[in-house]
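Undergrad: below: sequence and its predicted model.
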Amino acid sequence: MNILFVADPLEAFKIYKDTTFSMMREAQRRGHRIAACGPQDLVWQSGDMVKAAVREITLTGELDAWFRETASPIKALKDYDAVVMRKDPPFDSEYFYATHLLEHAEREGARVFNKPAALRDHPEKLAIMEFAQFTSPTLVTRDADAVRAFHDVHKDIILKPLDGMGGTGIFRVKADGLNLGSIVETLNKHGAQTIMVQRFVPEIVQGDKRILVIGGKPVPFSLARIPQGTEVRGNLAVGGKGVAQPLTARDFEIAHALGPVLAARGLLLVGLDVIGDWLTEINVTSPTCFQEITDQAGFDVPAMFIDALEAAIAA
């Protein structure tokens, strides 16, 4: 199989934890050929197909010079058996445009994972609205008065921007309401931007669990990202500690309910964020934690992913 990964620059990979690298390593171990490009390398011209300036690579097994570039052709995306979209957030206008180029490549015969239209249709914070039976009380609004009314009811709340990543822009406001007005003004830009507000889930002290769902089936271990010190956020990007642990009965309930639905829409890989018993986000752009779960729990997540990718191509 010939696989193209659309990703961030290879030189920026931290291979000791990078999920895309772990996918590449498992694919090469099985004898598949791998190549990489960035969204900026995608190009379409009328009368031609969607193409990309790609980097055909071989992994060396070394820590520093971890790949060797063997060729740098310009190739049509449909010439690959699979195109794996692994560009990290933010989901900005350039990411949006890339999904349209990838979708046109699909019309030409390319097989893209996750499906570009599904990436657009499942914004990572708003996608939970479809599965509200699994979420804690949540409000999506621009209205500062609505936020204050929500706080009056729930007392202890979390506020966050819809386009945040890695824990950026997340605030907690307790029962005293300290700085609520200022925080809302900061996040909603005086009513110009929509924000999300959720009832605080105290089980965050036990971790913000990342549950991976591959081909509609859950990986049996999550990575609980546990806040450190006085921090309320468990995100690894802000210093959270990642601890692999078996899924709970509730974790399985959520994953089994969402997994087949999302897989049927072309989402081969999904990361569900669960705090306590509550679903908080559905990550579809570039879910991570493969290496942490594999290293700590001994469950081979990259192998499960490549199994699912091979099965999807064969179907």
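TA: Good, I have the coordinates.
Undergrad: rest of the way, CA atoms for contacts and neighbours
TA: Will do.
Undergrad: relative to residue 37, how far out is residue 82?
TA: Remark: distance between residue 82 and residue 37 (CA to CA, to the nearest Å) = 13 Å.
Undergrad: name the residues contacting each of these two.
TA: The contact sets of residue 82 and residue 37 overlap at residue 4 (CA atoms under 8 Å, 6 or more residues apart in numbering).
Undergrad: the helix or strand that contains residue 26: what's the following helix or strand?
TA: Using DSSP states H and E, residue 26 sits in helix 19-29. Elements were assigned by DSSP H and E; along the chain past helix 19-29, the next helix or strand is strand 33-37.
Undergrad: tell me what that following strand is packed against?
TA: For strand 33-37, the helices and strands in contact under the criterion 3 or more CA pairs under 8 Å, 6 or more residues apart in numbering; DSSP states H and E are strand 2-6, helix 19-29, strand 55-59.
Undergrad: alongside the first one, take a look at this:
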Amino acid sequence: MTRLFTALTVALGLTTATTTAFADPNFWQHEWPETDFSQTTVANWAEILSGGPPKDGIPAVDEPQFLRQSDEAGLSPRESVITVALEGQPARAYPLRYLMWHEIVNDRIGDIPVAVTFCPLCNSAIVFDRRTEAGELSFGVSGKLRNSDMVMYDRETESWWQQALGTGIVGDLTGVELTQLPVWMESWAAFREAHPEGLVMAEPPFRRAYGMNPYQNYDSSHRPFLYSGENPPHDVPPLMRVVRVGDAAWTFDRLRAEQRIAENGVTLTWEDEQSSALDTADIGGGKAVGAIRVRDGAGQDVAHDVMFAFAFHAFWPEGQWMVK
């Protein structure tokens, strides 16, 4: 963990002082004067910590630019992308090499405004529809963590949102839920083969070490960073990847062994492999991890998340562990 913390310190400017958060809305009110902290589902403010960077210290990307996939020559074949394939639109690939440094991309695909999100500390890659009962929202990175998961905020009301849940947890929009879209992570090579007319997000106009992993060896750690909660049950390692569908989770160990699992109304398949973005310094050179698809009985893709086991247990403490 010492090596991990050193990498994070260099990459994100963390210090021991900044990671010791003030668990007090009265302190946060100076930074968040428009946020109504009296409206919240957070019972224990000590769960919310500073991740180091301040509000927008990790800048979300707005109005991303795209290339035809055939024109992109800078990505490694095995590196991970988030694939969004909405009906009637060319599939889009969002490389983790960019999301590692920005965590949120506010985009529009056809008529649908989307938020493409990635929390490196939880390995959680979720795409949300930005339309809500309160209107269309755009999102930024608050700089706060809860159970090591990113806390997002919307720019319209400055309410706080739990990325893993897609739910407002502080402010005017507390309790509002975002709609999760059925997307998946796969290798750049797999995306190119499946989507010859696909588009890929172009490198954002920021000075960042794109293609480098600031969380080197993180997914080989014994404990998550800035997490003090319980370990998962069934002797599942905290940083084991699991596939979450609703409140149920399947471990990658089981999926690797069985390759195809049909239960709980869905079919999960181990379709390919991609490099872990949270292993070696070079994102494209990480150890092989599975590329999973989740479909329903009609063969349609199902909304899901591939996250670390500790995060599933933290946010779904009564969730189903689909173990044998």
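TA: Happy to help now that I have it. Since this is a predicted model, take the numbers as computed values, not measurements.
Undergrad: tm score of chain vs chain?
TA: Comparing the chains after superposition, counting by TM-score structural alignment, normalised by the length of the first structure, produces a TM-score of 0.26; 143 aligned residues with a CA RMSD of 6.8 Å.
Undergrad: which residues touch residue 272 of the second structure?
TA: With contacts defined as CA under 8 Å, 6+ apart, the neighbours of residue 272 of the second structure are 186-187, 190, 290-292.
Undergrad: if you set the cut-off to 7 Å instead, what comes out?
TA: Each residue near residue 272 of the second structure by CA atoms under 7 Å, 6 or more residues apart in numbering is listed here: 290-291.
Undergrad: so residue 112 of the first structure makes contact with residue 100?
TA: No. If you go by CA atoms under 7 Å, residue 112 of the first structure and residue 100 don't touch, sitting 11.7 Å apart.
Undergrad: helices along the stretch 51-200 of the second structure, start to end?
TA: Under the criterion DSSP state H, counting those that start in this stretch, the stretch 51-200 of the second structure carries helices at the ranges 96-102, 188-194.
Undergrad: what's the closest of the ones you listed to residue 244 of the second structure?
TA: Proximity of those to residue 244 of the second structure was assessed by CA to CA; the nearest stretch is helix 96-102, lying at 19.4 Å.
Undergrad: elements contacting that closest one?
TA: Contact analysis of helix 96-102 of the second structure by 3 or more CA pairs under 7 Å, 6 or more residues apart in numbering; DSSP states H and E lists no helix or strand as a packing neighbour.
Undergrad: if you set the cut-off to 8 Å instead, what comes out?
TA: Using 3+ CA pairs under 8 Å, 6+ apart, helix 96-102 of the second structure is in contact with strand 80-84, strand 112-119.
Undergrad: between the longest one and strand 80-84, how big is the angle?
TA: In this structure, strand 112-119 of the second structure runs at an angle of 160 degrees to strand 80-84, with axes from the mean of the first three to the mean of the last three CA atoms, to 10 degrees as the basis.
Undergrad: can you give me the helices for the stretch 51-200 of the first structure?
TA: Assignment of helices within the stretch 51-200 of the first structure using DSSP H, counting those that start in this stretch yields the ranges 93-107, 116-121, 144-154, 180-188.
Undergrad: redo those as TSV? Include mean neighbour count and distance to residue 43 of the first structure.
TA: Formatted as TSV, the entries for these read as follows, by neighbours: other CA atoms under 10 Å; distance: least, CA to CA, whole Å:
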stretch	mean neighbour count	distance to residue 43 of the first structure
helix 93-107	17	8
helix 116-121	18	16
helix 144-154	16	43
helix 180-188	18	35
